[in-house]
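S.K.: my questions concern the predicted model and sequence given below.
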Amino acid sequence: MKEIDAKDWQIIRELQQDGRLTNQELAARVNLSPSPCLRRVRLLEEAGVITGYSANVDPRACGLSITAFILVALQRPERDAVENFEKSIQRIDEILDCYLLTGEADYMLRVVVADLEEYERFVRKRLHAIPGISSMKTSLVYGTVKSSRVFPHSHG
């Protein structure tokens, strides 16, 4: 794994804020000439620090007005049940994120759907179809206070 220095952190933060920067623009923002800047970006990509580039899209603007966080507990955290659950989750497009947790719940899912009727269909037909779930607790999002993909500045 590449050692991330302060200049790498500058590059990472700039790209997290705007992944469409040209190498020229990025180099100017981090006070490097274009060639060493590009070399650093390529090394960060090769080391798996930068894993890809994507657009941040407002789900509501795309007709996905319901965001839900679902805490899921499995009946038995045995290897087969865990593998089956995790493979099933990978195939469900409405689930954007799945986190493995400590504490009472085993997983937290972030789900987006168009409306409450679609959410009900999703739970009944997709989640309930996965064997081994003992409980699910849902919280619906009705507002976003902060949403960021930029890491804290204190790193580096």
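M.R.: That came through fine.

S.K.: CA atoms for contacts and neighbours, from now on please.
M.R.: Noted.

S.K.: contacting residues for the residue nearest to the spatial centre of the chain?
M.R.: Most central in the chain under Cα atoms, centre = their mean is residue 97, positioned 5.4 Å from the mean C-alpha point. By Cα atoms under 8 Å, 6 or more residues apart in numbering, the contact set of residue 97 is 108-111.

S.K.: nearest residue to the residue lying farthest from the centre of the chain in space, please, no chain neighbours.
M.R.: Distance from the centre of the chain peaks at residue 33, with 31.9 Å (Cα atoms, centre = their mean). In space, and not counting its chain neighbours, residue 33 is closest to residue 27: 5.7 Å by Cα to Cα, 6 or more residues apart in numbering.

S.K.: cool, residue 67 as well?
M.R.: residue 112 (4.5 Å).

S.K.: again with residue 108
M.R.: residue 71 (4.6 Å).

S.K.: and for residue 82?
M.R.: Closest to residue 82 by Cα to Cα, 6+ apart is residue 74, at 8.0 Å.

S.K.: residue 136 too?
M.R.: In space, and not counting its chain neighbours, residue 136 is closest to residue 72: 4.6 Å by Cα to Cα, 6+ apart.

S.K.: alongside the first one, take a look at this:
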Amino acid sequence: MTQLTKVDRAILQALQRDARQSYEVIGATVGRDASVVSRRIAALIKAGVITGMAVNVDPLKAGLTTTVYMLVMLDDHGDEAFAKFEAELNAMPNVVEWARMQGVNDYVMKIQAQDKEHHIRLHAHLRGLPMVRRVRTLELLGQPHTKLTPLADSD
């Protein structure tokens, strides 16, 4: 695990809020000059702490009015079945997040669909995969709220 300094955490928080900020603006926020910010960001990228910078898209304004979570149980719990199922998930653009889990279900995934009918088609596709035993849907009452990644104190 990479030890983050107070300055590193402040830079990361600034980037999480708005990654388009200039190094000068971030530097003014964290009390360092732009060259220090540039070096720290490069070091955080090299260490794998920063894995990319992306644009957040409002799903509703992009035409994705339905967000659901699905729980999937597989028939087979071998490595090959997991790999095949994960390849299917990675090939489905509307599966925006997934994770393997412990317990009754094997996977949880977040689906963003155009509407209820689109969600039903995605559900049917997953249910039709040969390695899938069961699919359960958790319908959300509105869009999920996403917060910034918390950055633990290490100093």
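M.R.: Sure thing, it's come through. Note that the structure is a prediction, hence the values are computed from the model and not measured.

S.K.: hang on, the earlier thing: and the residue farthest from the centre of structure 1, what pairs with it in structure 2?
M.R.: Per TM-score structural alignment, the equivalent position to residue 33 of structure 1 in structure 2 is residue 33.

S.K.: how many other residues sit next to residue 122 of structure 1?
M.R.: 19 (other Cα atoms under 10 Å).

S.K.: tell me the counterpart of it in structure 2.
M.R.: So residue 122 of structure 1 corresponds to residue 122, using TM-score structural alignment.

S.K.: ok, now which ones touch the residue nearest to residue 82 of structure 1?
M.R.: Going by Cα under 8 Å, 6+ apart, residue 74 of structure 1 touches 81-82, 105-106, 132-135.

S.K.: give me the buried subset of those.
M.R.: 81-82, 105-106, 132-133 (16 or more other Cα atoms under 10 Å).

S.K.: in strands, which of those appear?
M.R.: residue 133 (DSSP state E).

S.K.: need the max-distance pair from the buried ones among the contacts of residue 74 of structure 1.
M.R.: Maximum pairwise distance in those, criterion Cα to Cα, is 14.7 Å, between 81 and 105.

S.K.: you'd agree residue 73 of structure 2 is in a strand?
M.R.: Yes: with DSSP: H, G, I helix; E, B strand; the rest coil as the criterion, residue 73 of structure 2 is part of a strand.

S.K.: all helices of structure 1, in order?
M.R.: 6-17, 23-29, 34-46, 79-90, 116-121 (DSSP state H).

S.K.: and the longest one against structure 2, how far off on average?
M.R.: Right, the one you point to is helix 34-46 of structure 1. With mean Cα distance after the TM-score superposition for structure 1, helix 34-46 of structure 1 departs from structure 2 by a mean of 0.7 Å once superposed.

S.K.: chain center to that helix, what's the gap?
M.R.: 24 Å (Cα atoms, centre = their mean, to the nearest Å).
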